[in-house]
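*Asks:* sequence and predicted structure are below.
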Amino acid sequence: MKLIRTFGRSRAAAQALVETLEQRGAVSTARVEPSVAKILSAVRRQGDVALKQYAVKFDGLSKDQDLQVSREEMKAAWVATAPALQKAMQTAQQNIRTFAEAQMPREWTTTPAPGVKTGQIVRPLTNVGCYVPGGRYPLPSTLLMTATPAQVAGVARIVVCSPKPARETMAAAWLAGITEFYRVGGAQAIAAMAYGTSSIERVDKIVGPGNLYVTAAKTIVSAECGIDMPAGPTEITVTSETGDPAGIAADLVAQAEHDPEALAILITSNPELATAVAAEVKMQAKRNVIAKQSLAAQGCIFVTETVAEARELTNRLAPEHLTVDSQADLKWVQNAGSVFVGAYAPQSMGDYISGPNHVLPTGRVGRIRGGLSVMDFVKIITVQEYTRKGLGAMGPHAIALAEAEGLVGHAESVRVRMQ
């Protein structure tokens, strides 16, 4: 990991690095957008023909293999799963469900004036697509994280796409009751869910994390299909003054092993802690090939002049995962996907079992939204009801505003009902 001070001789270099990190999302996806656009266009025009060609080329699908994973395959995977892992999946599913149920928005009505009722009703999306990364690691946890809140919301049709689905992922699909599971990934899976093919009917919204190609594809199709967020390669920031070097290093290595593109950062005004963490990271990543690669490429330790500067820098970067020292630190946190508090809250617990969703905003999207939640699977529909008395009381105000804007038809639509 690079160690750089934000003050003194290295101030300019540190500022340049920070500015680069602030642009990380856009810069990263830009380099793959031409290839992604080509795939999206092919699937849109040729449907299953292009989808299967790309699945054979990129996803390891054999030419005579079905795109859809059968329920029998899912059941067999569940039966073959060790009891301890079955229990872990069931615990994770229950915690995710409980958390999503607590997040569920409520319906309500208020009366701003006599004869006037306003409020909101809550309705689920009709169908959604859940992208579950495959390839390097099986991610049954992501299947549970994306499908469970959709189920809590009441979504009727849930589609899962995952390249080279591992037995563990198929087992999680069985546990979740998934009936549409396709063994395709990458930009081609996003295209199929967004535009539809003969095999995969289009969905209204796509959720889930992925690599740069998936993230770029989601961004492009968002003009026609809803998406949750550009949830790209993993990011971790630890902002600490008093943390345990071994524990901090373990979190940095753990998140860095997700992807060679992962971003791992420590921010501190404590130079002794910075040096100790750097040494621990080097030792702990020694035999972890992916983590070692991503830490060498993107890993960074910022040593700031003050604690206040460390906090300001953290909010500027808006990390996906953020670890802080204590509950008191939550007061200054403004931008982050999910926050982990204290020495006994490893970020891996959030990846698997705690309940809050692990599909989180990357590329500084944490400035404008939090992680995936049940809110991503529902619509808040507002409702308004007037009696004659209510319209008589409120109507003149609406007429005055409409006439001020020169919209005489608007004014008349109110006036005609007041006669």
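*Replies:* Nice, thanks for sending it over. Numbers count the residues shown, from 1 in each chain.
*Asks:* alpha carbons only for contacts and neighbour counts from here, please
*Replies:* Noted.
*Asks:* would you mark the buried spots in the lengthiest helix in the chain?
*Replies:* With secondary structure taken from DSSP state H, the chain has its longest helix at helix 83-103. Of the residues in helix 83-103, those with enough neighbours to count as buried (16 or more other CA atoms under 10 Å) are 86, 89-100, 103.
*Asks:* need those in CSV with distance to residue 247, can you?
*Replies:* Shown next, in CSV, are the buried residues of helix 83-103 (distance: CA to CA, whole Å):
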residue, distance to residue 247
86, 28
89, 25
90, 28
91, 25
92, 23
93, 27
94, 28
95, 25
96, 25
97, 29
98, 29
99, 27
100, 29
103, 31
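*Asks:* let me see the ranges of the helices in the stretch 201-350 of the chain.
*Replies:* 212-221, 245-256, 271-284, 289-298, 307-317, 347-352 (DSSP state H, counting those that start in this stretch).
*Asks:* residue 122 is nearest to which of those?
*Replies:* Nearest to residue 122, of all the helices of the stretch 201-350 of the chain, is helix 212-221, at 25.6 Å by CA to CA.
*Asks:* so what does that closest one touch, helix or strand wise?
*Replies:* Counting contacts by 3 or more CA pairs under 8 Å, 6 or more residues apart in numbering; DSSP states H and E, helix 212-221 is packed against helix 24-30, helix 33-46, helix 186-195.
*Asks:* want to compare, so here's the second one:
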Amino acid sequence: MAKTGMYVGLDIGTTSVKVVVAEYVEGQMNIIGVGNAKSEGIDRGIVIDIDKTVQAIQRAVTQAEEKAGIQIRNVCVGLPANLLEVENCQGMIAVNNESKEITDEDVRNVASAALVRSIPPERQMITILPQDFTVDGFEGIKDPRGMIGVRLEINGVVFTGPKTIIHNVRKCVEEAGLFIDEMVIAPLALTSSILSDGEQDFGTTVIDIGGGQTTAAVMHNKQLKFTYVDQEGGEYVTKDISTVLNTSFNNAEALKINYGDAYPDRTSTSEEFPVDVIGQSEPVNVDERYLSEIIEARLEQIFMKAKEALDDIEALELPGGIVLSGGAASLPGVVELAQEIFGVNVKLHVPNHMGLRNPVFTNVISILEYTAELGDVYQLAKSAVTGEPTQIQETPQSYTREQPIYEQTSYEPEEQNYQEPEETEPKEGFGDKVKNFFSNIFE
């Protein structure tokens, strides 16, 4: 169950920076503030201008503060999957205290033992995610604290990423006057948040189509097994429209939103709309089918690249199929096009929070939900990576407006509703075939 308290999620995207303030009361999340500012200084998910990125973060934070009525000081920020590496790790220690009762310090020490490895100088450990512990040969223990034992072992997953990306994200957040409570790996939070237990267990692929890049993440046995990043996203669709129709980028974005469809078979050549063409004194009429073919060409290219990467590890044979998320995934016809290309069941995930029922907010909400569910054992293991002491509260503190942990402001997004395709149950017997599908993926 999520801890009681206040959480602020920060998603630094290519097209926009989003901030969401949520209050958890007895495990129930209530969103009380939202900020959404146009991104500047971000290209293909990577910070290229720290000052402009800082200004975009500050604008989004100010909007969220005005809505929530608190001053934001602490945030949980998402890290992109660019050059992310995922590795299994194991560690073992002897329990040294006289009583042989396993303590917080033992959990930290065994996590440190699992992290003994050589890492290239350009890479950095992000975090370690404990899967289970073994006490004197007894396996499958989720929290060994308080147990009696002589030998403690850990099985976990360690995530590493480029130092440049991690440093730049941290630098931008701190320059914006904020403190980072948690740096969350975006595809890990996304798959953990939007997939059901069955989808996480039997295996499902999540494809997030953002503005500047597309990320595919495979979850199996409730572990993030694989990530793939393509440096193309929704902005590239807009650029194609702008180039082919010889119109401005802003006009092309409006055409995509107002008339765009990614599946030409659903469009008509008889339906036309005016387009302001550069160098022409009068608007030029363009039909729906032509616009749809422009959109389809780019999205087909994005999906074919992802399919090639997923076919290499046979991820498309997993029964969960594909779940789409991200702002560009909400374009009409994207689900149908993806289903035709990938040849598996495809559905669109839409957040179910009032005022935020738009896939563009999926990432930032997943950062919030994932962080709120992190337990004490994770925090202890993570301290072995960061080297910072961890204080575990027996009873999570409840924060009120009079005693905020985030000193808090807004943006009221237009509510949109999207129809999700029905989720089909996996065929009987197929689960046995894939249950251990990725068990040796890191060996």
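*Replies:* Okay, I see it. What you see is a predicted model, and the numbers here were worked out from it, not measured in a lab.
*Asks:* tm score of chain vs chain?
*Replies:* Here the TM-score for the pair of chains, by TM-score structural alignment, normalised by the length of the first structure, is 0.25; 175 aligned residues with a CA RMSD of 7.3 Å.
*Asks:* return the most buried member of the helices and strands packed on helix 212-221 of the first structure.
*Replies:* helix 186-195 (a mean of 28; mean count of other CA atoms under 10 Å).
*Asks:* how long is stretch 113-126 of the second structure end to end?
*Replies:* Stretch 113-126 of the second structure has an end-to-end distance of 16 Å (CA to CA, to the nearest Å).
*Asks:* thinking again about what came up before, turn the helices and strands packed on helix 212-221 of the first structure into a markdown table, columns for distance to residue 117 of the first structure.
*Replies:* Shown next, in a markdown table, are those (distance: least, CA to CA, whole Å):
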| stretch | distance to residue 117 of the first structure |
| --- | --- |
| helix 24-30 | 44 |
| helix 33-46 | 45 |
| helix 186-195 | 38 |
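*Asks:* quick one: closest of the ones you listed to residue 215 of the first structure.
*Replies:* Of all those, helix 24-30 sits nearest to residue 215 of the first structure, with 7.2 Å by CA to CA.
*Asks:* report all helices and strands that the closest one contacts.
*Replies:* helix 212-221.
*Asks:* so which bits of the helix it packs on are buried?
*Replies:* Of all the residues in helix 212-221 of the first structure, those buried under the rule 16+ other CA under 10 Å are 212-221.
*Asks:* picking up where we left off before, to residue 348 of the first structure, which of the helices and strands packed on helix 212-221 of the first structure lies closest?
*Replies:* Closest among those, using CA to CA: helix 24-30, at 23.1 Å.
*Asks:* report the two of the buried residues of helix 83-103 of the first structure separated the most.
*Replies:* Top of the distance list for those (CA to CA): 86 and 103, 25.8 Å.
*Asks:* which residues of the stretch 151-300 of the second structure fall in strands?
*Replies:* Remark: strands assigned in the stretch 151-300 of the second structure by DSSP state E, counting those that start in this stretch are 151-162, 179-185, 204-209, 214-220, 223-230, 272-275, 284-287.
*Asks:* ok so, going back, most tightly packed of the helices of the stretch 201-350 of the first structure?
*Replies:* Mean neighbour count (mean count of other CA under 10 Å) peaks for helix 212-221 among those, with a mean of 24.
*Asks:* between that one and helix 33-46, how many degrees?
*Replies:* Note on geometry: by axes from the mean of the first three to the mean of the last three CA atoms, to 10 degrees, helix 212-221 of the first structure and helix 33-46 are set 60 degrees apart in direction.
*Asks:* specify the angle between helix 212-221 of the first structure and helix 186-195 in degrees.
*Replies:* Using the same axes, to 10 degrees, one finds that helix 212-221 of the first structure and helix 186-195 are set 30 degrees apart in direction.
*Asks:* that older thread, okay if I get the strands of the stretch 151-300 of the second structure as CSV plus distance to residue 134 of the second structure and mean neighbour count?
*Replies:* Shown next, in CSV, are those (distance: least, CA to CA, whole Å; neighbours: other CA atoms under 10 Å):
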stretch, distance to residue 134 of the second structure, mean neighbour count
strand 151-162, 5, 21
strand 179-185, 26, 18
strand 204-209, 28, 27
strand 214-220, 22, 25
strand 223-230, 18, 20
strand 272-275, 65, 15
strand 284-287, 64, 14
